[in-house]
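Undergrad: how would this look folded up:
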Amino acid sequence: MFSMMEAARLEALHLAEDPASGLKAVIAIHNTRFGPALGGCRYLAYADEQSAIADAIRLAQGMSYKAALAGIDHGGGKAVIIRPAHLPSRAALFEAFGRFIETLNGRYITAIDSGTSSADMDCIAQYTNHATSTTQEGDPSPHTALGVFAGIRATAQARLGSDDLEGLRVAVQGLGNVGFALAEALHAAGAELLVSDLDAGRVQLAVEQLGAHPIASDALLTTPCDILAPCGLGGVLNAQTVAHLRCAAVAGAANNQLASPEVADQLESRGILYAPDYVLNAGGLIYVALRHRGEELPAITAHLVQISRRLTEIYAHAQAEKRSPARVADYLAERLLYGT
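TA: The predicted structure is shown next:
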């Protein structure tokens, strides 16, 4: 455990168990140089406790990089709650998690993530002020999608010479709250949509409402397209999948799309432009951070513009230095976080 913390340069790792509610939770605090750690809470089944800890650490590091490049006054953190096989009361579990967060004295602020909802945040908020994306504050998903859409336009400009998406074939993998909202924006911009999701109902909805072409989940990555947009869970890009990609660029909302840092170099060698995920999907973080401190929507929307600007800056650095944009983004984030 300590070796994982050292490798990620993690500040702290907190574990909590509450047998009465069934809570088994991990909070990873990666970096608080610019402010309290902010990051979502995942509620998922894990193969074992070690996998849950590793997920929290990896995601917390990504949140630090995301916050640094987004220019908000927060560090990175992440929480994971191991979903129990039998749950007497979901509300009681998240209330117990709220009490756990309160013991950290403001060093970590939680938000919704995979498997959690604004209703869960409402339960947490009964016991701590360090929770955002509650029902009152609203779902950050539309703002994540808005930032990704702007980033896709910047990616199209950098790779294809124009930010006009009319007629471009965009493959969206994953039609959750963010993926579907992104698909709606792409459809409105005239893009041709190829979609996949494990939920056949979501795919059918995209077909009916957006004129999307359904593609089997195991075939989407090898389907010819202009831009691939991974919007599900992470790790979809590895040595095997990248070898068979048939796209000009990858730009999607999913966190931790690269199975390893070396995959970024493989994409670069194949001439596939990669939009660093934590730069592209920062809209949700920007929304929850600014809403938590009382900012109104116009100010939040104005801040989202920085996503495409930062991405364009990263692409320019990458082209000049003949390096992957992922390597450039990591360098810029680490320079801010550690002064290196």
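Undergrad: contacts, neighbours, all on C-alpha from now
TA: OK.
Undergrad: And the helices in the stretch 101-250 of the chain, which stretches?
TA: Along the stretch 101-250 of the chain, counting by DSSP state H, counting those that start in this stretch, helices occupy 118-125, 141-160, 177-188, 200-210, 239-243.
Undergrad: Beyond the helix or strand that contains Gln319, next helix or strand please.
TA: Following DSSP states H and E, one finds Gln319 within helix 297-321. Moving toward the C-terminus from helix 297-321, the first helix or strand encountered (DSSP H and E) is helix 325-338.
Undergrad: Can you list the buried residues in that next one?
TA: The neighbour-count check on helix 325-338 (16 or more other CA atoms under 10 Å) flags Pro325, Ala326, Arg327, Val328, Ala329, Asp330, Leu332, Ala333, Glu334, Leu336, Leu337 as buried.
Undergrad: relative to helix 297-321, how tilted is it?
TA: 120 degrees (axes from the mean of the first three to the mean of the last three CA atoms, to 10 degrees).
Undergrad: got the contact list for helix 325-338?
TA: 31, 33, 64-66, 68-69, 264, 273-276, 279, 314-315, 317-318, 340 (CA atoms under 8 Å, 6 or more residues apart in numbering).
Undergrad: Give the closest residue to Gly76 in space, chain neighbours not counted.
TA: Once flanking residues are discounted, Gly76 sits nearest to Ser64: 3.7 Å by CA to CA, 6 or more residues apart in numbering.
Undergrad: next one: Ala12
TA: Ile29 (5.1 Å).
Undergrad: Please provide the structure for the following sequence as well, for comparison with the first:
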Amino acid sequence: MLFDAADFDAHEAVHFVHDAATGLRAIIAVHSTHLGPAAGGCRWWFYEDDVAALTDALRLSRGMSYKNAMAGLPMGGGKSVILRSDAAPKSEALLEAFGAAVDSLGGRYVTAEDVGISVADMQIAARRTRHVTGLPVAGGAAGGNPGPLTAEGVFVGMRAAVAHKLGKSDFAGVHVAIQGLGSVGGALAEKLAVGGAVLTLADIDADRARAFAARLGATAVPVDAIAGVAADVFSPNALGAGLDEATIAALQVAVVAGAANNQLATPADGARLAARGILYAPDYVINAGGIINVVAEYLGQGDAASVARAIARIEERLADIFVQADRSATPTDVVADTLARALIGR
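TA: Purely as a prediction, here's the structure:
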């Protein structure tokens, strides 16, 4: 039963989408519209089964409610996942069918890029709905590919964590182990290299990791070794649920700060990090740069400069969470969740 699912959190609606002509199978989860339309990207992914897809949609949509609320955006939280299948490859017709499904919700859900979905894909979906963002924009305007803006938010948020835990005001000599070098992780690695960080890199595409390492003067390691690297910061920028009991036990860092959504595999894992003295930057706070950008595009409010100012505030927001966590001896994820739920009336 959906209502008995572990990650069902009083979601307002969960839509199961099927289009026989294109083979589209998708789930659109609307967690909350308390602050406005539910905003969150679309993920295209191979799932082990339908239950795994539902779990991802439920967790990601809840995270978007928290993310948008903590970023001060007039938007609720939602997410969509398209169940990738060899039997129904990505096509213009399938993406248009997805756009039509989004449009059928009458603006209660606004979509954008996520894992496996590109700007070009969203342009195709936009043929059938106006409730899509992350589209190409003119220079100086808000919007476009959210990846680099997400990386900027992680960069300033990591700086807050490094200042709080290590007492350093910049990244000179700070060793960061980066897991995942996609549009966000790759941009983050480049920014950290410019800032003087020492980098160890890993990606599921080993050739990509080696190419980044050669270009940035970093070290590449196998993806299954990155969580155990002795460093100052571990930065997860791949898929979620990577911080579990075993991973946390293997960490040799003082800080965890990265862009991946839903980094904690279970609610107990935030406490596990805190018990080890590892400072955790709650994912939906630190990775809000992309949604700040695309919401400004969708609402037609502000420009690239105002988006940059909003993203810069992630640093102060995290610094406040770290102080509250210290004062109350509470894990940082619990502090952030409490603040976010109050903002969405939960």
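Undergrad: quick revisit: among the contacts of helix 325-338 of the first structure, which are located in helices?
TA: If you go by DSSP state H, the contacts of helix 325-338 of the first structure have Ser64, Tyr65, Lys66, Ala68, Leu69, Ala264, Val279, Ile314, Tyr315, His317, Ala318 in helices.
Undergrad: Closest one of those to Ala79 of the first structure?
TA: Proximity of these to Ala79 of the first structure (CA to CA) peaks at Ser64, which lies at 13.5 Å.
Undergrad: now the contacts of helix 325-338 of the first structure: which count as buried?
TA: Of the contacts of helix 325-338 of the first structure, these count as buried by 16+ other CA under 10 Å: 31, 33, 64-66, 68-69, 264, 273-276, 279, 314-315, 317-318.
Undergrad: How many residues are close by the alignment partner in the first structure of Ala274 of the second structure?
TA: The alignment partner of Ala274 of the second structure in the first structure, by TM-score structural alignment, is Glu268. For Glu268 of the first structure, the neighbour count with other CA atoms under 10 Å is 18.
Undergrad: For Glu268 of the first structure, which residues are in contact?
TA: Tyr274, Arg323, Ser324.
Undergrad: and with 6 Å instead?
TA: Glu268 of the first structure makes contact with Ser324, according to CA atoms under 6 Å, 6 or more residues apart in numbering.
Undergrad: mean per-residue distance, the helix or strand where it lies to the second structure?
TA: Using DSSP H and E, Glu268 of the first structure sits in helix 262-269. Helix 262-269 of the first structure, aligned to the second structure and superposed, deviates on average by 0.6 Å (mean CA distance after the TM-score superposition for the first structure).
Undergrad: And that helix, how far out from the chain middle?
TA: 20 Å (CA atoms, centre = their mean, to the nearest Å).
Undergrad: and the equivalent of Asp303 of the second structure over in the first structure, how many residues sit next to it?
TA: When the first structure is aligned by TM-score structural alignment, the residue opposite Asp303 of the second structure is Glu296. Glu296 of the first structure has 11 neighbours, counted by other CA under 10 Å.
Undergrad: so how far is Ala302 of the first structure from Glu296 of the first structure?
TA: Note on Glu296 of the first structure: its distance to Ala302 of the first structure, by CA to CA, to the nearest Å, is 10 Å.
Undergrad: now swap in His14 of the first structure and tell me
TA: In terms of CA to CA, His14 of the first structure sits 35 Å off from Ala302 of the first structure.
Undergrad: Which one of these two is surrounded by more residues?
TA: Shown here are His14 of the first structure and Ala302; by other CA under 10 Å, His14 has more neighbours (14 against 9).
Undergrad: Give the closest residue to that one in space, chain neighbours not counted.
TA: Using CA to CA, 6+ apart, the closest residue to His14 of the first structure is Ile27 (5.1 Å).
Undergrad: Would you mind measuring from the alignment partner in the second structure of Asp199 of the first structure to Ala214 of the second structure?
TA: Alignment note (TM-score structural alignment): Asp199 of the first structure maps to Asp205 of the second structure. Asp205 of the second structure sits 15 Å away from Ala214 of the second structure, going by CA to CA.
Undergrad: which SSE is Leu13 of the first structure in?
TA: strand 12-18.
Undergrad: Mean deviation, that strand versus the second structure?
TA: Per aligned residue, strand 12-18 of the first structure averages 0.7 Å (mean CA distance after the TM-score superposition for the first structure).
Undergrad: how deep is Leu299 of the second structure tucked in, by neighbour count?
TA: Leu299 of the second structure: 11 neighbours (other CA under 10 Å).
Undergrad: What does Pro325 of the first structure correspond to in the second structure?
TA: Aligned partner of Pro325 of the first structure by TM-score structural alignment: Thr332.
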